[in-house]
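> got a structure for you, letters missing:
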């Protein structure tokens, strides 16, 4: 039998194969770059937000089904509440959170290092280097999740998901049907944390040390060693230095790292995007990396590693300052020419009031030629932000953003009798992430606050009149602006 399967398979294919081989039954997601395509490939069910997605997975796990949650990096912020609690609460069957970090952000408002959530929640985090390691990491994650009865985080990046590689013939991995046990209710919250630190984390540390996914390549004459995780580990091979590729970034395999450090004069830590590993090794004077200025923050290229190795004898390098990527330099995607909401964006720019937007298509109106929106603090944030304005302003939010996390802010505004004008862009889809269906909350909104409607496209003057009328009314007012997204109708994605 051929020991290799799927020669040339991408990271996305490795996820799909691992889900099948691990017999994962419940898969939830909230679409967003870079995990949308992977979520579609594994048949994930779209949830309104990441907290709900994880809660569904926790319920499935408790009743004996293996589960997976796919989320973009910013989604980790929403699911953090149940994630942190689940660590000491315990679960049933295996549960993996597959998080995609958008490095050198293409579709995100912030560059985040999701590995830090493992340290926050005290949950294991695997950071695979290539598609084969990604497949094996997922299988190992389910095994560890069930043995320790905790969720396990696996971090992926766009380059890992698009990379090609070969997968070894997998061993059978059958479903356990393991359900939740009520033993944790015999302990106080303090007692659960004591148990977690005394019993669970030591087993996670042992798994990290013994993982067959750790890789050590020793160059006998090399004075410099590279400690790496994730995709940079695959870039660090063949550079003339020894290499330790760690499978787990939390907890780290400390004994393996200590042994590797001791046999080299200098150590370069290669990781993305933040110095997560390096910061834990900072007291070691041999260590170089982002904190020492030898490597740049964010995305790493092979050329960065080569330069870092050349400069590694220096104890500290001056960080490059004043060279910041601009929109003009990189370029950007504007509003589609056939977007029905263009008259609305133009009319908004004429209002002499602050405008809070949302992390949907409306974020593309912050720049010329529209400059319609002033503030965008995340998906679902527009209503809450506008509620804090000194005087009545505008919140522009999409229907998916409202369902995701904006509805609570609308309810709060009504409850607290705040002054805010909400413009709901109703197109029935999450247009930026592939046109996934958004729920119709019109009747609920009409029950909460005075609501008017306008169908787009329309004459700019008519739209401006509707906006000024909504602003003039006291209290919470809503304008539902309805239009069809042509790209979503055509099945296109940015």
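Now that the structure is in, tell me what you want to look at. Predicted model only: the values in this text are computed from it and were never measured. Numbering: from 1, shown residues only.

> When you work out contacts or count neighbours from here on, use the C-alpha atoms and nothing else.
Fine.

> List the contacts of the nearest residue to residue 457 once chain neighbours are set aside.
Here the nearest residue to residue 457 in space, its sequence neighbours aside, is residue 340; by Cα to Cα, 6 or more residues apart in numbering that works out to 4.5 Å. For residue 340, the contact set (Cα atoms under 8 Å, 6 or more residues apart in numbering) comprises 456, 457, 483, 484, 485.

> cool, and residue 85?
Shown here is residue 85, whose contacts under the criterion Cα under 8 Å, 6+ apart are residue 121.

> Quick check: it is in a helix.
Yes: inclusion of residue 85 in a helix is indicated when DSSP: H, G, I helix; E, B strand; the rest coil is applied.

> of the contacts of residue 340, closest to residue 333?
Top of the list for closeness to residue 333, among the contacts of residue 340 and by Cα to Cα, is residue 485 at 15.9 Å.

> And the buried ones among the contacts of residue 340, selectable in PyMOL?
In PyMOL, the members of the contacts of residue 340 classed as buried (16 or more other Cα atoms under 10 Å) are selected with the following command:
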select buried, resi 456+457+483+484+485
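
> just checking, what packs against the host helix or strand of residue 155?
Under the assignment given by DSSP states H and E, the secondary-structure element containing residue 155 is strand 152-156. With contacts defined as 3 or more Cα pairs under 8 Å, 6 or more residues apart in numbering; DSSP states H and E, strand 152-156 has these neighbours: strand 95-100, strand 125-126, helix 131-148.

> for comparison:
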């Protein structure tokens, strides 16, 4: 029976007995996390911390985030490697290739070497099912979290069933087939070691275990051949590579790289193309061989890799001149997202567009007001960043932020601005939902704002753009920090993706 990523993930989690499931909505993981029965957290760091607590008390846990969320949870994630955990803990990172619903294309596989943790890179839903079970197995062996990178291509794929396809690296691995009952709790004897000692222990115990697991999850089709050209592949591009009829070595783990198999494969071919996405992660580790081609050699484009890209690269193997990169994509050439016509906050954004100061926004709905016809927002450095950014502007700053972004991380910027006595105006848009990611309910921070800012200004929509412009200009004219809480109801939150 055909199976998609949502069912594959849920079945694997149920099979593994995963109790605590946390997520932060965002493309491309929202529908995946919701289908798995995950509970929303205000930010990724909090989601991971919640799951670390579950793990320490003997309950297996899952954290689902989009690729940019990996940056938010990286502090406790890195520490957890040497700190150790209890029951298995898996972080599933959804990489937005393109990107379609993110400000940045990012390769989450890089968090493997940064944290020292294992990273699995499944190619299709059947691989995802195996990867989840394998991740819990390896997590409990090394007493540290495991990472699964699931790209937006995988999250739109379908497998004929749960059994790994021919050529899948999971067809050779036994770890996912033999997951124990689990239930291990945190062992506080780790505190008998110093910080240096904990690092030494991790290198001595975890690294060999991870390398063994990585080396066992490798597939070569056909086996032990040799010649002028071979392909090393990881993730969804491995399926495209297999269709070319060339020898392909496919790895289940991006970190650690299965070095014995990779070096042996390199020794048997004159040239090896690396098929991966979105960046040259494996390729950069293999450059010293002098045999590999891919993105760094100019043969493959960055981002999503199609079969046609691989074919084009093969045609120019003898060409030492790199491929010419395509022109940067313009917003006018892509599908258009803009503020909804029925949005109750549209007059507010119209008012902001008339005020001649830099406006810092966040990565929620407000980011859609950065282009004509509104052009209301100038600076968007990430979800929850607007207050901190505005507090650093040369003249009195203006920040506009959604209520979910405020809860996610923006509240820290407000606390800092008040503590440092910064001059700025903060406009909080309160619609009580995460409107860009499916309309999930968000926490009401009104009482928190009132505690921090006793002279909080309430504005209930609808109001005219002229009224709002006059009010904001008045607040810009006086010193100190002003906070305006603009309240309205989102008529039609975007569907979850």
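Structure's in. What do you need? Keep in mind the model is a prediction, meaning the values are calculated, not measured.

> Any chance you could compute the TM-score here?
The TM-score (TM-score structural alignment, normalised by the length of the first structure) is 0.95; 483 aligned residues with a Cα RMSD of 1.5 Å.

> if we can go back for a sec, tell me what the helix or strand following the strand holding residue 155 of the first structure is packed against?
Sequence order places helix 158-162 as the next helix or strand after strand 152-156 of the first structure, per DSSP H and E. Helices and strands touching helix 158-162 of the first structure, as assessed by 3+ Cα pairs under 8 Å, 6+ apart, comprise helix 11-21.

> Where in the second structure does the helix or strand following the helix it packs on align, residue-wise?
Downstream of helix 11-21 of the first structure, the first helix or strand assigned by DSSP H and E is strand 26-29. Mapping strand 26-29 of the first structure onto the second structure (TM-score structural alignment) gives residues 20-23.

> do the same with stretch 113-132 of the first structure
On the second structure, the counterpart of stretch 113-132 of the first structure by TM-score structural alignment is residues 107-126.

> Report the buried residues of that stretch.
Residues 107-112, 115-126 are the ones in stretch 107-126 of the second structure that count as buried (16+ other Cα under 10 Å).

> That stretch: end-to-end distance?
End-to-end span of stretch 107-126 of the second structure (Cα to Cα, to the nearest Å): 22 Å.

> can you check stretch 439-456 of the second structure too?
Across its full length, stretch 439-456 of the second structure reaches 26 Å between end residues, using Cα to Cα.

> which residues are in contact with that stretch?
Counting by Cα under 8 Å, 6+ apart, stretch 439-456 of the second structure makes contact with 42, 403-404, 407, 415, 432-434, 482-485, 493-496, all of which sit outside it.

> Among these, which one sits closest to residue 425 of the second structure?
residue 482 (4.8 Å).

> residues touching the closest one, list them.
Residues near residue 482 of the second structure by Cα under 8 Å, 6+ apart: 424, 425, 426, 456, 457, 475.

> can you redo these as a markdown table with distance to residue 275 of the second structure and neighbour count?
Rendered in a markdown table, the data for the contacts of residue 482 of the second structure read as follows (distance: Cα to Cα, whole Å; neighbours: other Cα atoms under 10 Å):
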| residue | distance to residue 275 of the second structure | neighbour count |
| --- | --- | --- |
| 424 | 49 | 28 |
| 425 | 49 | 27 |
| 426 | 46 | 24 |
| 456 | 54 | 15 |
| 457 | 55 | 13 |
| 475 | 55 | 19 |
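
> Closest one to residue 246 of the second structure out of these, please.
Nearest to residue 246 of the second structure among these is residue 426, at 58.2 Å by Cα to Cα.

> counterpart of the closest one in the first structure?
Alignment of residue 426 of the second structure against the first structure is given by TM-score structural alignment, with residue 422 as its counterpart.

> Name the helix or strand for its match, please.
Assigning secondary structure by DSSP H and E places residue 422 of the first structure in strand 420-426.

> Excluding covalently adjacent residues, which one is nearest to the most centrally placed residue in the second structure?
The structure's the second structure has its C-alpha centroid closest to residue 67; by Cα atoms, centre = their mean the separation is 1.4 Å. Across the structure, with Cα to Cα, 6+ apart as the measure, the residue nearest residue 67 of the second structure apart from its sequence neighbours is residue 95 (4.9 Å).

> which position in the first structure aligns with that neighbour?
In the first structure, residue 95 of the second structure lines up with residue 101, judged by TM-score structural alignment.

> hmm, back to that, what's the match of strand 26-29 of the first structure in contact with?
By Cα under 8 Å, 6+ apart, the surrounding residues in contact with stretch 20-23 of the second structure are 33, 36-41, 44, 47-48, 50-51, 54, 59-65.

> what's the offset of it from the middle of its chain?
For stretch 20-23 of the second structure, the distance from its own C-alpha centre to the chain's C-alpha centre is 15 Å (Cα atoms, centre = their mean, to the nearest Å).

> in it, what counts as buried?
By 16+ other Cα under 10 Å, the buried positions in stretch 20-23 of the second structure come out as 20, 21, 22, 23.

> which one among the residues you listed gets closest to residue 326 of the second structure?
Closest approach to residue 326 of the second structure among the buried residues of stretch 20-23 of the second structure (Cα to Cα): residue 23, at 35.2 Å.

> helix/strand/coil for residue 372 of the second structure?
When states are read from three-state DSSP, the local structure at residue 372 of the second structure comes out as coil.

> mind checking how far it is from residue 188 of the second structure?
Using Cα to Cα, residue 372 of the second structure is found at 57 Å from residue 188 of the second structure.

> now swap in residue 56 of the second structure and tell me
Relative to residue 188 of the second structure, residue 56 of the second structure is positioned 10 Å away (criterion: Cα to Cα).

> pretty sure residue 481 of the second structure contacts residue 419?
No: no contact is recorded between residue 481 of the second structure and residue 419 when judged using Cα atoms under 8 Å, the distance being 10.2 Å.

> More neighbours: which of these two?
Between residue 481 of the second structure and residue 419, counted using other Cα atoms under 10 Å, residue 481 has the larger neighbour count: 21 against 9.

> Could you look up the SS state of the nearest residue in space to residue 311 of the first structure that is not next to it in sequence?
With sequence-adjacent residues excluded and distances taken as Cα to Cα, 6+ apart, residue 311 of the first structure is closest to residue 294, at 6.8 Å. Three-state assignment for residue 294 of the first structure (three-state DSSP): coil.

> Next: residue 228 of the second structure.
Each residue gets one of three states, and residue 228 of the second structure gets strand by three-state DSSP.
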